[in-house]
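Novice: Predicted model and sequence follow; I will ask about them next.
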Amino acid sequence: MDGPVTPENHHQHRDVTGGWLRPAVFGAMDGLVSNFALIAGIAGGAGGQKVVLLAGLAGLAAGAFSMAAGEYISVASQSELAEAEIEVERLELARHPISEQRELAQVFESRGVDPETAAEVARQLSRDPDEALEVHAKEEIGVAPGELPSPLLAAGSSFLSFAVGALLPVLPYLLGATSLLPAAVIAALGLFAAGALVSRVTTRAWWFGGLRQLAFGAAAAAITYGVGALIGTNGV
């Protein structure tokens, strides 16, 4: 057939890393499960409305700040290590450009490219220092200089997602509820919704993801409720 050939688009892939959805949903899920379990434990120990509310708000604040601090330190440490390794690669490219070019050609050869083509591609990429650094960093370290995550963004998103999840079971008590039932209903709905959302980055059905998360959350709450009831009954 004559004329230009238009490439066909047969299929598209989902974002297997989960993008923003996975960490956001998991952060909210963590806040929801941990704070509802805490509230259930206090309620099981015959804690009054004010005591349960105080425990829920304290759990929200402590958990959110802990998540944010941990995420900031983790991401900052990872970024600092990556930046140090990238700087090592930058110096190697400046000091030994020929050796680094050969090393890059060997990488392409190991992936099935014939030696002549691999050497030519490596030569062309090495003409631009910034391009060469990016390729070497991706191949040897697994990250590019401009793709390092932001510690502040990670900390902020963790704080907000955990706080939103932890707030759900506290809402009925803020509105004057005196029993655990309204909080349990809201928590159950939130757990099912979060599990269903997570199924978007898996091969599981939405209802399976929702029911699985609901089961785990209910088990955690039931155990802490039982512990609270036992301790409260015995006056420990």
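Specialist: Yep, that arrived. Because the structure is a prediction, the values reported are computed rather than measured. Numbering: from 1, shown residues only.

Novice: from here on, contacts and neighbour counts on C-alpha atoms
Specialist: Fine.

Novice: So for the host helix or strand of residue 197, what gets flagged as buried?
Specialist: Assessed by DSSP states H and E, residue 197 sits inside helix 181-198. By neighbour count on 16 or more other Cα atoms under 10 Å, the buried set for helix 181-198 is 182-184, 186-188, 190-198.

Novice: okay, now the residue lying closest to residue 170 once chain neighbours are set aside: neighbour count?
Specialist: Distances taken as Cα to Cα, 6 or more residues apart in numbering place residue 56 nearest to residue 170, at 5.8 Å, with adjacent residues excluded. Neighbours of residue 56 under the rule other Cα atoms under 10 Å: 28.

Novice: And for residue 208?
Specialist: Neighbour tally, residue 208, other Cα under 10 Å: 14.

Novice: what packs against the helix or strand hosting it?
Specialist: Assigned by DSSP H and E, residue 208 falls within helix 206-234. Counting contacts by 3 or more Cα pairs under 8 Å, 6 or more residues apart in numbering; DSSP states H and E, helix 206-234 packs against helix 21-44, helix 181-198.

Novice: Report the angle between the very next helix or strand once past the first one and helix 21-44.
Specialist: Tracing the chain C-terminally past helix 21-44 and defining elements by DSSP H and E, one meets helix 49-95 next. Computed with axes from the mean of the first three to the mean of the last three Cα atoms, to 10 degrees, the direction of helix 49-95 lies at 150 degrees from that of helix 21-44.

Novice: of all the helices and strands packed on helix 206-234, which lies closest to residue 138?
Specialist: Minimum separation from residue 138 across those (Cα to Cα) falls at helix 21-44, 23.4 Å.

Novice: and the gap between the residue nearest to residue 170 and residue 214?
Specialist: Going from residue 56 to residue 214 by Cα to Cα, to the nearest Å gives 20 Å.

Novice: Give me the contact list for stretch 95-114.
Specialist: Stretch 95-114 has contacts (Cα atoms under 8 Å, 6 or more residues apart in numbering) with 92-93, 115, 118-119, 121-123, 126, 136.

Novice: Which two of the residues you listed have the greatest separation?
Specialist: Once Cα to Cα is applied, these give 92 and 115 as the farthest pair, at 22.8 Å.

Novice: Below is structure B, check it against A:
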Amino acid sequence: MTGGRPGVRPEHHHQHRDVTGGWLRPAVFGAMDGLVSNFALIAGVAGGQASQKVVLLAGLAGLAAGAFSMAAGEYISVASQAELAEAEIEVERLELARHPVAEEQELAEVFEARGVDPETAAEVARQLSRDPDEALEVHAKEELGVTPGDLPSPLLAAGSSFLSFAVGALLPVLPYLLGATSLWPAAGIAALGLFCAGALVSRITARAWWFGGSRQLLLGAAAAATTYGFGALIGTNGL
């Protein structure tokens, strides 16, 4: 062993990826949803023996409607969640101002419940409670599971969702924009996109890339096959 005291392990520093940000979930979900839903829509329309122009129109309409719907839904969802968190944080701020002793004792009890001895827990709570902002942050984390000033952004979530859905939904439409007259080119691009998207997601999880890609491909193919069957049935019966 070189350097340091014998028997003392060297410091080991490591970093974690951001798992609380407001962009990753809507971006991943938006891309997957855009690719699967729009390809399924195109497959259903194509299954009904629609013309190339009708299929293209359906794909573009599905892209626009889905992207705006996803963005609006994410914005409302994240904004409502943030507003609720802010309201509860304000309640905690008022409690700290009105009942500082009771809140300090409550914080000490939290540390005790985690295995800290009562004397140490009381001292840690006392020191943390000296700074109102620090005390509020600790109470918010312990009681609400959020950090004041670091809540997810509704605009970021909506923008990520809009762009990712549009990109995903555009892939199966591209062949028709370039003049394709059958579903097969769109199916090939969609299949490749589904597998790559699933494999990419597996890079930020514990799953193997081939598992993530295959799973997403199978789910997307099942959705497209189902809607194609409905389209063929409705088209055949002239409904």
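Specialist: Done, it's in. Everything quoted here is computed from the prediction, not taken from an experiment.

Novice: Could I get the TM-score for this pair?
Specialist: With the length set by TM-score structural alignment, normalised by the length of the first structure, the two chains reach a TM-score of 0.94; 236 aligned residues with a Cα RMSD of 2.1 Å.

Novice: Show the buried residues in the contacts of stretch 95-114 of the first structure.
Specialist: Buried among these (16+ other Cα under 10 Å): 93, 118-119, 121-123, 126, 136.

Novice: Can you flag which of those residues belong to strands?
Specialist: Taking DSSP state E, every one of those sits outside strands.

Novice: Which residue numbers in the second structure does stretch 43-63 of the first structure align to?
Specialist: Per the alignment by TM-score structural alignment, stretch 43-63 of the first structure matches residues 46-66 in the second structure.

Novice: sorry, that was for stretch 202-221 of the first structure
Specialist: Stretch 202-221 of the first structure covers residues 205-224 of the second structure once aligned (TM-score structural alignment).

Novice: name the element residue 163 of the first structure belongs to?
Specialist: helix 151-167.

Novice: Likewise for residue 204 of the second structure?
Specialist: Residue 204 of the second structure belongs to no helix or strand, assigned by DSSP H and E.

Novice: quick one: it from residue 80 of the second structure, how far?
Specialist: With Cα to Cα as the criterion, residue 204 of the second structure and residue 80 of the second structure are 27 Å apart.

Novice: and if you look at residue 209 of the second structure?
Specialist: 35 Å.

Novice: more crowded one of those two?
Specialist: residue 209 (20 against 13).

Novice: Contacts only, for that one.
Specialist: 198-200, 202-203.

Novice: counterpart of residue 78 of the first structure in the second structure?
Specialist: Using TM-score structural alignment, residue 78 of the first structure pairs with residue 81 in the second structure.

Novice: for residue 24 of the first structure, same thing?
Specialist: In the second structure, residue 24 of the first structure lands on residue 27 (TM-score structural alignment).

Novice: And for residue 159 of the first structure?
Specialist: Checking TM-score structural alignment: residue 159 of the first structure goes with residue 162.

Novice: wait, doesn't that match sit right on residue 30?
Specialist: Yes. The pair formed by residue 162 of the second structure and residue 30 meets the contact definition of Cα atoms under 8 Å, at 7.1 Å.

Novice: who touches both of these two?
Specialist: In contact with both residue 162 of the second structure and residue 30: residue 70, using Cα under 8 Å, 6+ apart.

Novice: roughly how far apart are residue 173 of the second structure and residue 185 of the second structure?
Specialist: Relative to residue 185 of the second structure, and taking Cα to Cα, residue 173 of the second structure is found at 10 Å.

Novice: Could you do residue 157 of the second structure as well?
Specialist: Counting by Cα to Cα, the gap from residue 157 of the second structure to residue 185 of the second structure is 32 Å.

Novice: which residues touch the residue nearest the centre of the second structure?
Specialist: Centroid check for the second structure by Cα atoms, centre = their mean gives residue 25 as the closest residue, at 1.0 Å. Listed by Cα under 8 Å, 6+ apart, residue 25 of the second structure has no contact partners.

Novice: Look up how far residue 93 of the second structure lies from it.
Specialist: 30 Å.

Novice: Map residue 116 of the first structure across to the second structure for me.
Specialist: So, by TM-score structural alignment, residue 116 of the first structure is matched to residue 119.

Novice: show me what contacts the closest residue to residue 216 of the second structure other than its chain neighbours?
Specialist: In space, and not counting its chain neighbours, residue 216 of the second structure is closest to residue 198: 5.3 Å by Cα to Cα, 6+ apart. By Cα under 8 Å, 6+ apart, residue 198 of the second structure lies in contact with 209, 212-217.

Novice: With distance to residue 135 of the second structure as extra columns, can I get the residues you listed in JSON lines?
Specialist: Formatted as JSON lines, the contacts of residue 198 of the second structure follow (distance: Cα to Cα, whole Å):
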{"residue": "209", "distance to residue 135 of the second structure": "43"}
{"residue": "212", "distance to residue 135 of the second structure": "42"}
{"residue": "213", "distance to residue 135 of the second structure": "45"}
{"residue": "214", "distance to residue 135 of the second structure": "48"}
{"residue": "215", "distance to residue 135 of the second structure": "45"}
{"residue": "216", "distance to residue 135 of the second structure": "45"}
{"residue": "217", "distance to residue 135 of the second structure": "48"}
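
Novice: ok, of those, which one's closest to residue 71 of the second structure?
Specialist: Of these, the one sitting nearest to residue 71 of the second structure (Cα to Cα) turns out to be residue 216, at 22.3 Å.

Novice: Verify the contact between that closest one and residue 194 for me.
Specialist: Yes. At 5.8 Å, residue 216 of the second structure and residue 194 qualify as touching, with contact defined as Cα under 8 Å.

Novice: Could you report the neighbour count for residue 33 of the second structure?
Specialist: Neighbours of residue 33 of the second structure (other Cα under 10 Å): 23.

Novice: which one is it nearest to, not counting chain neighbours?
Specialist: According to Cα to Cα, 6+ apart, the nearest residue to residue 33 of the second structure is residue 165 (6.6 Å).

Novice: Let me see the contact set for that neighbour.
Specialist: Residue 165 of the second structure makes contacts with 27, 30-35, 63, 66-67, 70, as judged by Cα under 8 Å, 6+ apart.
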